[in-house]
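Q: output the structure for:
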Amino acid sequence: MKKSEKNFFEKVLDAVPGLSGYRKREDRRTTDKRLREYLAGRIDNARKKIADLKLDYTNEGRLSELDNLGRLERKLTKIGDSIRFANYGYSGLFDQLKIKEEELDVLYNHDLKFIEAVEKLEKSVSEKGEGLKEIVEEIETLVEERKQIFESPDIEGR
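A: Below is the predicted model of the structure:
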């Protein structure tokens, strides 16, 4: 959309009663999508580093640990996909599921925990896998918690 068209569209949204908040909601939805893509990308990068770590372990003769790393790698693939393809935090105007802004703030706070956990994951991979299993389990727990937040009866339209 051209800037002049966007300005016109924004003017229409501002002029029509009840629609000015729609732009803000759509902006939050876009932000939520970008955050999801960012987190999934970082998890994918960590997963790729685990593949490199498996090669290092092989070269070091630490073959007994390869199965565990393989399982962690598969878990991270699943986690990354579940984050990447999760419902966006704010539904559009005509979607059945609508989330109040306060509920979206709960999701954003939860996503901050995700960012911190992914940072720990990256650090662990850099340190040859120290504490890796526990961090992956923490991220799995966060994924489950997010699903529960989304399935909450407090969300309109449920």
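
Q: make it CA atoms for all contacts and neighbour counts henceforth
A: OK.

Q: give me the most central residue, the protein.
A: Arg36 (3.4 Å; Cα atoms, centre = their mean).

Q: please generate a structure for the following sequence too, so the two can be compared:
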Amino acid sequence: MDEILERVKTNRPALERWLRLLPGYAGYKEKEQRRDADRILRETIGQRLQELADRLLGLQRELAGRDLSHVDEIDRLVRRIQALADQIRVGRYGYAGFFDAIRVEEAALEALYQFDADLLQKVEELQKDVEPLDSAIRGGGDLLSALRPLERRIQELQVAWTRRMEVLARVS
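A: The predicted structure is shown next:
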């Protein structure tokens, strides 16, 4: 996830490079860049979750044509994923502006960024957990055993997001 932060740093205009020479500005700008990286990372997580929800909706439609027994379970998973994607996209950032009264320390910013990086990893694992469901729907396999890992992974994501928000509440 550090590559996102580095991309933000290298794309700053010449004026900002000059302003970094001002006392106090460099630390402020570093935090601002971390906030931009956090925003990009969370937008990516939200987008990947939405893509996953869309994929599950497609699988649900495919299943509905043959068997309605587990359509509701897939629908619940889709709604949970979409709700989580929305929460992640619009959740509080881990940094207050330069003139704001509330400040988040650098160590706390790093911890929040690590939470987001871990969320992205869990989303990638969730994407892999969809493969058995896809195979079960297309090949007539055991849907229940394919759905359970998805439910557990979504729960892990929700817990991780809740923990992130709790940490942010304590430091701000």
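
Q: if we can go back for a sec, helix or strand: which one has the residue nearest to the centre of the first structure?
A: Assigned by DSSP states H and E, Arg36 of the first structure falls within helix 20-59.

Q: isn't the residue nearest to the centre of the first structure right up against Asp81?
A: No: look at Arg36 of the first structure against Asp81 with Cα atoms under 8 Å: they stay out of range, at 10.0 Å.

Q: ok now do the residue in the first structure sticking out farthest from the centre, which residues does it touch?
A: Relative to the centre of the first structure, and counting by Cα atoms, centre = their mean, the farthest-placed residue is Gly61 at 35.2 Å. With contacts taken as Cα atoms under 8 Å, 6 or more residues apart in numbering, Gly61 of the first structure has no neighbouring residues.

Q: ok, the equivalent of Leu119 of the second structure over in the first structure to Tyr108 of the first structure distance?
A: When the first structure is aligned by TM-score structural alignment, Leu119 of the second structure is paired with Phe114. Note on Phe114 of the first structure: its distance to Tyr108 of the first structure, by Cα to Cα, to the nearest Å, is 10 Å.

Q: what does Ile79 of the first structure give?
A: 18 Å.

Q: got it, and Ile99 of the first structure?
A: As defined by Cα to Cα, Ile99 of the first structure lies at a distance of 12 Å from Tyr108 of the first structure.

Q: Ile115 of the first structure - nearest residue in space that isn't next to it in sequence?
A: Closest residue in space to Ile115 of the first structure, ignoring its immediate chain neighbours: Leu39 at 6.8 Å, by Cα to Cα, 6 or more residues apart in numbering.
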